[in-house]
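[1] Here's a sequence, model it:
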Amino acid sequence: MLPYFFVRYALPQMRVVFPGTIEAVIVRHVRAPRMAGNFLDTNATDAAWDARVEDWTKEGRFEGAEIVTHEIQNPTYPSIPTFHLACRAALERDADFHLWIEDDALVCDLDCATWPERFGSRELGVYRYFSEINAAFFVTRRSYDARIVEGLSRYEGWTKQRRIERYFRESLRGPRVYLDPARAVRTHRNDFPFTGPRFVAEMVRNLAPDEAHLLDLELGPGASQLPPVGHSRAALAMGSRLGEARGARPAGEERARRARPSLLTHSQGSPGETAASVSKPRASV
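    Purely as a prediction, here's the structure:
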């Protein structure tokens, strides 16, 4: 459900402000991934979603995004093939920026207009302040994707004990860019900032008030009418200040860079769908 809101509503807004063009790609696992035992409870999916994704695709609801499908099964770590194909899609398109989004997350980052300046030569941006890299949503550069793609391609080497978040962190060279945490929300069971159905419902109502009721199909009856999150603006300001304190802005000499193609990816739905977008330069930064 959230990938639909991203492609239909968030992506067009980001396209308006980004200093380049954006092309969307969806990487979709067309069969429910097999798992070795109880791999992760967060991998449990609703069987009805498979049919819904098929119907919505035929209806053109994901129009504006290229759809790439696969049937690769990797029971010891089911999501790795989709991560790998999303990374490869970014590299094939020579993407300068690659926004990764999992299927239980939604990002509408209008600050993408400043990414070329803010990132400079830094190669990874995060929306959450964890020691590891939160795989739900983060932004990478081409140099980083080129470094991790080979490891992601070795499917058999991935197990539950080898966390992809740790792999992402260990692959990083240099400091991170801390992005505005309020731009990325997630329907996750843990009580992290900007995480949970209320935050998702608030963002969806702001993006698509006439279609917010669709959230009830995935999150349950009444999800679209959850109370607003009153402290989100204050948390946004605090998060931005924290990001600045941790070095979110690159040094001055790193700022004058030209925006090359950018890619946004988005993993979607129980069959493991992922979407992506590529931007080509429109202006020098």
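[2] drop to CA atoms for contacts and neighbour counts, all remaining ones
    Fine.
[3] all helices for the stretch 51-200 of the chain, in order.
    Taking DSSP state H, counting those that start in this stretch, the helices of the stretch 51-200 of the chain run over residues 80-92, 115-119, 142-153, 164-170, 197-207.
[4] looking at those helices, which is closest to Gln13?
    helix 197-207 (9.4 Å; CA to CA).
[5] what's the following helix or strand after that closest one?
    For helix 197-207, the succeeding helix or strand toward the C-terminus, using DSSP states H and E, is helix 215-219.
[6] wait, Arg141 sits on His98?
    Yes: between Arg141 and His98 there is a contact at 6.2 Å, judged by CA atoms under 8 Å.
[7] higher neighbour count, those two?
    His98 (32 against 23; other CA atoms under 10 Å).
[8] List the contacts of the more buried one.
    Applying CA atoms under 8 Å, 6 or more residues apart in numbering to His98 gives the contacts 90, 139-142, 262-265, 276-278.
[9] How about Pro3: what's its closest non-neighbour residue?
    Once flanking residues are discounted, Pro3 sits nearest to Gln268: 5.6 Å by CA to CA, 6 or more residues apart in numbering.
[10] wait, doesn't that neighbour sit right on Asp50?
    No: using CA under 8 Å, Gln268 is not in contact with Asp50, being 10.6 Å away.
[11] Another sequence for comparison is provided below:
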Amino acid sequence: MNDAAESLDPLRLPLTGERLIEASAGTGKTFTIAALYLRLLLGLGGSAAFPRPLTVEELLVVTFTEAATEELRGRIRSNIHELRIACLRETTDNPLYARLLDEIADKKQAAQWLLLAERQMDEAAVFTIHGFCQRMLSLNAFESGMLFEQQLIEDESLLRYQACADFWRRHCYPLPRDIAQVVFETWKGPQALLRDIDRYLQGEAPVIKAPPSDNETLASRHEHILARINQIKQQWRDSVDELDGLLEAPGSIGVNLIALTRVSGSKRSAHGRRKKPKAISCLMRWRNSPSAF
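    Purely as a prediction, here's the structure:
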């Protein structure tokens, strides 16, 4: 078996069996498919030809995008018309058509076949992959169990936003003010929420560090967290002298912060003692405030 890649000649490619063609952008895929279409219509290619000429209704061309589909349909239609004119004139300046003309024994018969194909091009099966699948499901609705009329959605972004907005309306609007404030600090609205979770809606699995229990609600988790915070505050208040001493002990975070404020030029108090750094002051206010969390 020869695994070496070969350059593709669209007029000599065997049209029976299976063929794998590798092509990047701008390498002539549309040109090649349109040329193969002409060969199949006229049964050209010598020993590499299809056993018999095919009609438009027997040919299926499938591509990826709607834009590529329209381009391909237009190119095939144009090629059929131009080759038909070349057959009638028995001459052409186009190198592709010239090579095809050399293989056509009865050019008048070929012109008739091409005229018939040109008239059938409005019914040509040139589809996107998803468009062809939808067509097959519609034509075989009973066998496939599909609806007769259904719309194929190519862009799900609007549906994802609608689902996110519906979730926001159902679950965030009724929240108590304190919980809503916590949510609002993270996400200003459904659009912001969607930006953070969109990758999960498209298949990526999230890593949940503390998954909720079956009966847990957002309100119950919020209350549980507040209870934990208040418990920590109470433990601090119960041991306030000991903890304050630890903050002011040599090598502690409190002393290190005070040292940093000296470097940055913090002000002295009226009694000549340096004020506590802002971080420690905020921490102590948080400890003494029943509402701050």
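[12] How alike are these chains, TM-score-wise?
    The TM-score (TM-score structural alignment, normalised by the length of the first structure) is 0.21; 98 aligned residues with a CA RMSD of 5.9 Å.
[13] between the contacts of His98 of the first structure, which has the most around it?
    Ranking the contacts of His98 of the first structure using other CA under 10 Å puts Leu263 first, with 33 neighbours.
[14] Where does it sit, in terms of helix or strand?
    Using DSSP H and E, Leu263 of the first structure falls in strand 262-268.
[15] Helix or strand next in line after that strand, which one?
    Sequence-wise, the next helix or strand downstream of strand 262-268 of the first structure (DSSP H and E) is strand 273-278.
[16] Does anything pack onto that next one? Which helices or strands?
    Packed against strand 273-278 of the first structure by the contact rule (3 or more CA pairs under 8 Å, 6 or more residues apart in numbering; DSSP states H and E) you find strand 22-29, strand 65-70, helix 80-92, strand 97-101, strand 262-268.
[17] Show me the one of those that comes nearest Met14 of the first structure.
    strand 22-29 (8.4 Å).
[18] Compute the inter-axis angle for that closest one and strand 262-268.
    Note on geometry: by axes from the mean of the first three to the mean of the last three CA atoms, to 10 degrees, strand 22-29 of the first structure and strand 262-268 are set 30 degrees apart in direction.
[19] Give me the buried positions along strand 22-29 of the first structure.
    22-29 (16 or more other CA atoms under 10 Å).
[20] Name the nearest of those relative to Glu66 of the first structure.
    The closest of the buried residues of strand 22-29 of the first structure, once distances to Glu66 of the first structure are taken by CA to CA, is Val25, at 4.3 Å.
[21] how close does the closest one get to Ala105 of the first structure?
    16 Å (CA to CA, to the nearest Å).
[22] Run through the neighbouring helices and strands of the helix or strand hosting Leu38 of the second structure.
    Using DSSP H and E, Leu38 of the second structure sits in helix 29-42. Here helix 29-42 of the second structure touches helix 66-89, helix 107-119, going by 3+ CA pairs under 8 Å, 6+ apart.
[23] where do the strands sit along the stretch 51-200 of the second structure?
    60-63, 125-128 (DSSP state E, counting those that start in this stretch).
[24] and of the ones you listed, who's closest to Leu193 of the second structure?
    strand 125-128 (33.3 Å).
[25] from memory Ile76 of the second structure sits against Leu36, does it?
    No: if you go by CA under 8 Å, Ile76 of the second structure and Leu36 don't touch, sitting 9.7 Å apart.
[26] sorry, back to before: format the strands of the stretch 51-200 of the second structure as a markdown table; extra columns: mean neighbour count and distance to Asp102 of the second structure.
    Formatted as a markdown table, the strands of the stretch 51-200 of the second structure follow (neighbours: other CA atoms under 10 Å; distance: least, CA to CA, whole Å):
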| stretch | mean neighbour count | distance to Asp102 of the second structure |
| --- | --- | --- |
| strand 60-63 | 16 | 26 |
| strand 125-128 | 20 | 28 |
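[27] Could you point out which of those strands sits nearest Ile197 of the second structure?
    Comparing the strands of the stretch 51-200 of the second structure under CA to CA, the one sitting nearest is strand 125-128, at 30.0 Å.
[28] Quick one: list the elements packing against the closest one.
    Against strand 125-128 of the second structure (3+ CA pairs under 8 Å, 6+ apart) you get strand 60-63, helix 66-89.
[29] what number of residues lie near the closest residue to Ile253 of the second structure other than its chain neighbours?
    Leaving aside its sequence neighbours, Ile253 of the second structure sits nearest to Leu247 (CA to CA, 6+ apart; 6.3 Å). Counted by other CA under 10 Å, the residues lying close to Leu247 of the second structure total 16.
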